[in-house]
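S.K.: Sharing a model prediction with you, sequence too.
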Amino acid sequence: MTTSEVLLPTTRRALLHRIATAQAEGRTPSLVAAVQRDGRIAWSGARSCVDGHEPDGDTQFRIGSLTKTFTAVLVMRLRDEGLLDLDDPLEKHLPGTDVGEVTVFQLLGHSGGLAAETPAPWWERTPGETRPALVDVLGEEPLIHPSGHVHHYSNPGYTLLGSLVERMRGASWSEILRREILEPLGMERTTPQPHAPHAGGWAVHPWADVMLPEPVEDLGLMAPAGQLWSTTTDLLRFAAFLAQGDARVLSVSSVEEMRVPAAPAETGDWASTYGLGLQCVRRGDRTLLGHSGSLPGFLATLWFSVEDDVAAVVLTNATSGPLVGTVAADLVQIVAEAEPRIPAPWRPLPDVDAELLALTGPWYWGTYAYGLKLLADRGLELRPLRGAGRTARFRACPDGTWTGLNGYYAGETLRVVRAADGTVDHLDLGSFAFTREPYGGSTSIPGGVDEGGWRGLMI
């Protein structure tokens, strides 16, 4: 993947200014960033404390918890192959963990109630051999919240998911990852161990401009939670996959499922929640998806906006410093707002079913006015004609009904109800009757309609 989408000079300068400010104010040895638009790298830039040694799109940095998204994809592949169900308890496939009642879904979304960290010592700065078995990762009291009740981020939870993948595939997590994700997506520079060129990790003193090298540890069983090294180029390939799907890895419907919030937001943080291996953030009117990561010596963030078709990656080699999540979000915003996405040309549907076309137009739920629109592939959209209301899109089903895809009616069934003579009497949507006239047709309205009909004010 090479830079092929040219941005305006003012946009490029704004992006460079943002990362230069982040590197200087964040006091980090180096920082590299890249932005993708329309599936192509549109811009990349870097800053370094050593002139002439700026990292580039091929320089590896450790990405920490961004690794979790890769592990989540491996689990979703098992689900898509029918080898497990997300609602399965862990015990069904990985027995003997003492947290077997926690479901796969809960582990993916960090709602299983597990502790955030392993027992001491600090797992990120100690060799994986320190925790040779899952009991060493989980400790004596692994559950600190009721399962399924709250979102509580858990690194040991993703160790369990990695072990689950290994048990069901009969191979190591790193080998499965290489075979099932990295090779199909062409991510040759994403590896469990660093391969030159790669950055070294540093701690920067909080009160003096001096540095200390950080140790690099193999995390052992904790690898599925934070082991990987990668580059901006590879991570933008991964972002394109997470936005669009890839039949060689996961379908678009499965990556869309990963992007749906799976647990309530933590108290006081209503702008941020978590899907299945993906963080979900609201920034103004924009939804950003991706993941952040940190390990001693490194910080990383990947954000992408499906609506804007823009993704950004920021990698740096300091234990603390630039708020790379904010920087990456700013890069997305700069491009999306300075050079908004140009919509595809409007084109008519390739064909139309006359019976479906006859269903379009105004419908009434009681006295609420809605419009029904025909979409591609026999889909439908229901939208209020004035004021606030429940908007929803529907997918056509083989049995002649439609299933809601979003909002209040997600998963609900829309069906056409016909009169004895075959004409359409009303639409039934989750037991609600939508009629062509307000309270039209007493047989379709629960409780009937007053025989006196509509009337004015009687004085």
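M.R.: Yep, it's here. Just so you know, these numbers come straight off a predicted model, no measurement behind them.
S.K.: switch to C-alpha atoms for all contacts and neighbour counts from now on
M.R.: Fine.
S.K.: Please report the distance of the residue nearest to the spatial centre of the chain from Val252.
M.R.: With distances taken as C-alpha atoms, centre = their mean, Arg259 lies nearest the centre of the chain, 3.4 Å away. Arg259 sits 11 Å away from Val252, going by C-alpha to C-alpha, to the nearest Å.
S.K.: quick one: the nearest residue to the residue nearest to the centre of the chain once chain neighbours are set aside from Pro215, how far?
M.R.: Excluding the flanking residues, the one nearest Arg259 by C-alpha to C-alpha, 6 or more residues apart in numbering is Gly275, at 5.3 Å. From Gly275 across to Pro215, the span is 32 Å (C-alpha to C-alpha).
S.K.: higher neighbour count, the two?
M.R.: The neighbour count for Gly275 versus Pro215, taken as other C-alpha atoms under 10 Å, is higher for Gly275 (22 against 14).
S.K.: Contacts only, for the more buried one.
M.R.: If you count contacts by C-alpha atoms under 8 Å, 6 or more residues apart in numbering, Gly275 has them with Leu108, Gly109, Met258, Arg259, Val260, Pro261, Ala262, Ala263.
S.K.: The structure to be compared is supplied as follows:
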Amino acid sequence: MTTPQEELLPGTRRALLHRIAVAQSEGRAPSLVASVVRGGQAVWTGARTSVEGHAPDEDVQYRIGSITKTFTAVLVLRLRDEGLLDLSDPLEKHLPGTGVGEATIVELLAHSGGLAAETPAPWWERTSGALRPGLADVLGERPLVHPVGRRFHYSNPGYALLGALVEKLRDGRWEDVLRREVLEPLGLHRTSVHPRTPHAGGWAVHPWADVMLPEPLEDLGLMAPAGQLWSTAGDLARFAAFLLKGDDQVLSAESVREMRTPAAAVEAADVASGYAYGLGLELRHQHGRALVGHTGSLPGFLACLTIDEADDVSAVVLANCTSGPAPFTVAADLVRIVAEAEPCIPAPWQPLREADPAPLELVGQWYWGTYAFALRLSADGLLALEPLSGNGRASRFRSQGDGTWVGLEGYYAGERLKPVRRPDGSVSHLDLGSFVFTRQPYEEGAPVPGGVDPEGWRGIG
């Protein structure tokens, strides 16, 4: 299993270096640093050109833009897990007087609250937050551009509201709460609201000439929860590991899994491109892989953190230019290089420690009408329902402890699977959300809705 950096194969390391070298050269980035994570730790870090006279390493800070939103979402999920709010609560319940209080917290997290994409002028990313001293200045006179809850529309002001919500319920500044509840417990000591040496300067590269112009480094004020943070390849590598597995000091594995689950209806164009949004995380498809993470940009900086859960590979890319290299494309390529060159070694198969006779009685082949399914019991104690044709509804089910099972994903997520027994105690059929599964297709004597023709199966005649 690949863990320490030196265990990546030389060919893999060279391919990674080549990819970021092409990105930096063709994208004309003053500097670019990248890191790859596997098994919960960085296994490779590479950089091109220099910051303050030396090649940037995993400890040089870059501005990470909207990756900040993922940190803000973690703070909101912590409030939910502590019972201080429900994600279905309207914002007005906890933060009254904004004028957009009918939007729910989950809608703000998922960018489906109908809010405008940006603040009123001037361009908030390139001007001082002092120009927007109150939430009314962040939202403007027309804060809603779509009906609440109807469509995905990325909104930076929405995350300013979530930051204000955190401050209200924690009775403290967003940045102090973030440091205390997330950065310190996860050991992200080089992630901060303001830059700390060594850090990269932000540059605009002329589109038609190889010359540069420094970008202003503004304090974003109330917009900070949407894009203020500075971080490093090393810290974001650790954050990627957290987003994959969770950490009970900060957020459980179940809650970070919820963050990685699509939560907003998307437009047809986004569906076609394989884009969706969870709770503070973007979900994309690239190279046939499901990737989750976030991109970020502010004038002078580009950033991306992306995770391939199936192959346990994550990548971070940071550059100090306003435009140029495409950070998501580069990060997705880094993931692909490692996953294809050094595929994950699967964990060894192991049997269950104890065999419970109740689920064993349920396994095997079942029919929903004439559709054939297999029900299997895995070593983790879950039942898995899979169509034998390869096409159809599949789900895993967890025991409820009362003889019933609840679906964990897909069409049957949250639905109850109940074995229905005959008077002698044997299993007659399975009831799954009112669907009847029988051992034989349209089994005689089974309570199939609409009944079974008493003459049974026949030819055309």
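M.R.: Great, that's in hand. This structure is a prediction, so every number in the text was calculated from the model and none was measured.
S.K.: Could you list which of the contacts of Gly275 of structure 1 belong to helices?
M.R.: Leu108, Met258 (DSSP state H).
S.K.: sorry, back to before: so what corresponds to the residue nearest to the centre of structure 1 in structure 2?
M.R.: The pairwise alignment with structure 2 assigns Arg259 of structure 1 to Arg260, based on TM-score structural alignment.
S.K.: my guess is that match contacts Ala276, does it?
M.R.: No: applying C-alpha atoms under 8 Å as the test, Arg260 of structure 2 and Ala276 come out as separate, 10.0 Å apart.
S.K.: Identify the contacts common to those two.
M.R.: Common neighbours of Arg260 of structure 2 and Ala276 (C-alpha under 8 Å, 6+ apart) are Glu282, Leu283.
S.K.: circling back to that earlier point, so which of the contacts of Gly275 of structure 1 is the most crowded?
M.R.: Neighbour-wise, these (other C-alpha under 10 Å) top out at Leu108, 30 neighbours.
S.K.: Report how many residues lie close to the nearest residue to that one once chain neighbours are set aside.
M.R.: Using C-alpha to C-alpha, 6+ apart and skipping the chain neighbours, the partner closest in space to Leu108 of structure 1 is Leu276 (5.0 Å). For Leu276 of structure 1, the number of neighbouring residues by other C-alpha under 10 Å comes to 28.
S.K.: ok now do the equivalent of Leu276 of structure 1 over in structure 2, which residues does it touch?
M.R.: Matched by TM-score structural alignment, Leu276 of structure 1 corresponds to Leu279 in structure 2. The contact partners of Leu279 of structure 2, by C-alpha under 8 Å, 6+ apart, come to Thr70, Ala73, Val106, Leu109, Ala110, Glu258, Met259, Arg260, Thr261, Pro262, Ala263.
S.K.: now those as a markdown table including distance to Phe239 of structure 2?
M.R.: Compiled in a markdown table, those are given as follows (distance: C-alpha to C-alpha, whole Å):
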| residue | distance to Phe239 of structure 2 |
| --- | --- |
| Thr70 | 10 |
| Ala73 | 13 |
| Val106 | 22 |
| Leu109 | 19 |
| Ala110 | 20 |
| Glu258 | 16 |
| Met259 | 14 |
| Arg260 | 14 |
| Thr261 | 18 |
| Pro262 | 20 |
| Ala263 | 21 |
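S.K.: how much space is there between the equivalent of Glu451 of structure 1 over in structure 2 and Glu184 of structure 2?
M.R.: When structure 2 is aligned by TM-score structural alignment, the residue opposite Glu451 of structure 1 is Pro454. Distance, Pro454 of structure 2 to Glu184 of structure 2, by C-alpha to C-alpha: 70 Å.
S.K.: Ala372 of structure 2 now?
M.R.: From Ala372 of structure 2 to Glu184 of structure 2 the distance is 52 Å (C-alpha to C-alpha).
S.K.: Equivalent analysis for Arg190 of structure 2, please.
M.R.: 10 Å.
S.K.: And the two? Which one has more around it.
M.R.: Using other C-alpha under 10 Å, the more surrounded residue of Arg190 of structure 2 and Glu184 is Arg190, with 21 against 13.
S.K.: The closest residue to that one other than its chain neighbours - how many residues pack around it?
M.R.: Excluding its sequence neighbours, the residue lying closest to Arg190 of structure 2 (C-alpha to C-alpha, 6+ apart) is Ser231, at 5.9 Å. Neighbour count of Ser231 of structure 2, defined by other C-alpha under 10 Å: 29.
S.K.: if I read this right, Ser231 of structure 2 contacts Arg63, doesn't it?
M.R.: Yes: counting by C-alpha under 8 Å, Ser231 of structure 2 sits close enough to Arg63 to count as a contact (6.3 Å).
S.K.: what secondary structure does the residue nearest to Leu108 of structure 1 sit in?
M.R.: When classified by DSSP: H, G, I helix; E, B strand; the rest coil, Leu276 of structure 1 comes out as coil.
S.K.: quick one: it and Ala329 of structure 1, what's the gap?
M.R.: In terms of C-alpha to C-alpha, Leu276 of structure 1 sits 20 Å off from Ala329 of structure 1.
S.K.: for Ser65 of structure 1, same thing?
M.R.: The separation that Ser65 of structure 1 has from Ala329 of structure 1, given C-alpha to C-alpha, amounts to 17 Å.
S.K.: Let me see the contact set for the residue nearest to Arg190 of structure 2.
M.R.: Ser231 of structure 2 sits in contact with Val60, Gln61, Tyr62, Arg63, Ile64, Arg190, Thr191, Ser192, where contact means C-alpha under 8 Å, 6+ apart.
S.K.: can I assume the first one is in contact with Trp230?
M.R.: No: taking C-alpha under 8 Å as the contact criterion, Val60 of structure 2 and Trp230 are not neighbours in contact, 9.7 Å apart.
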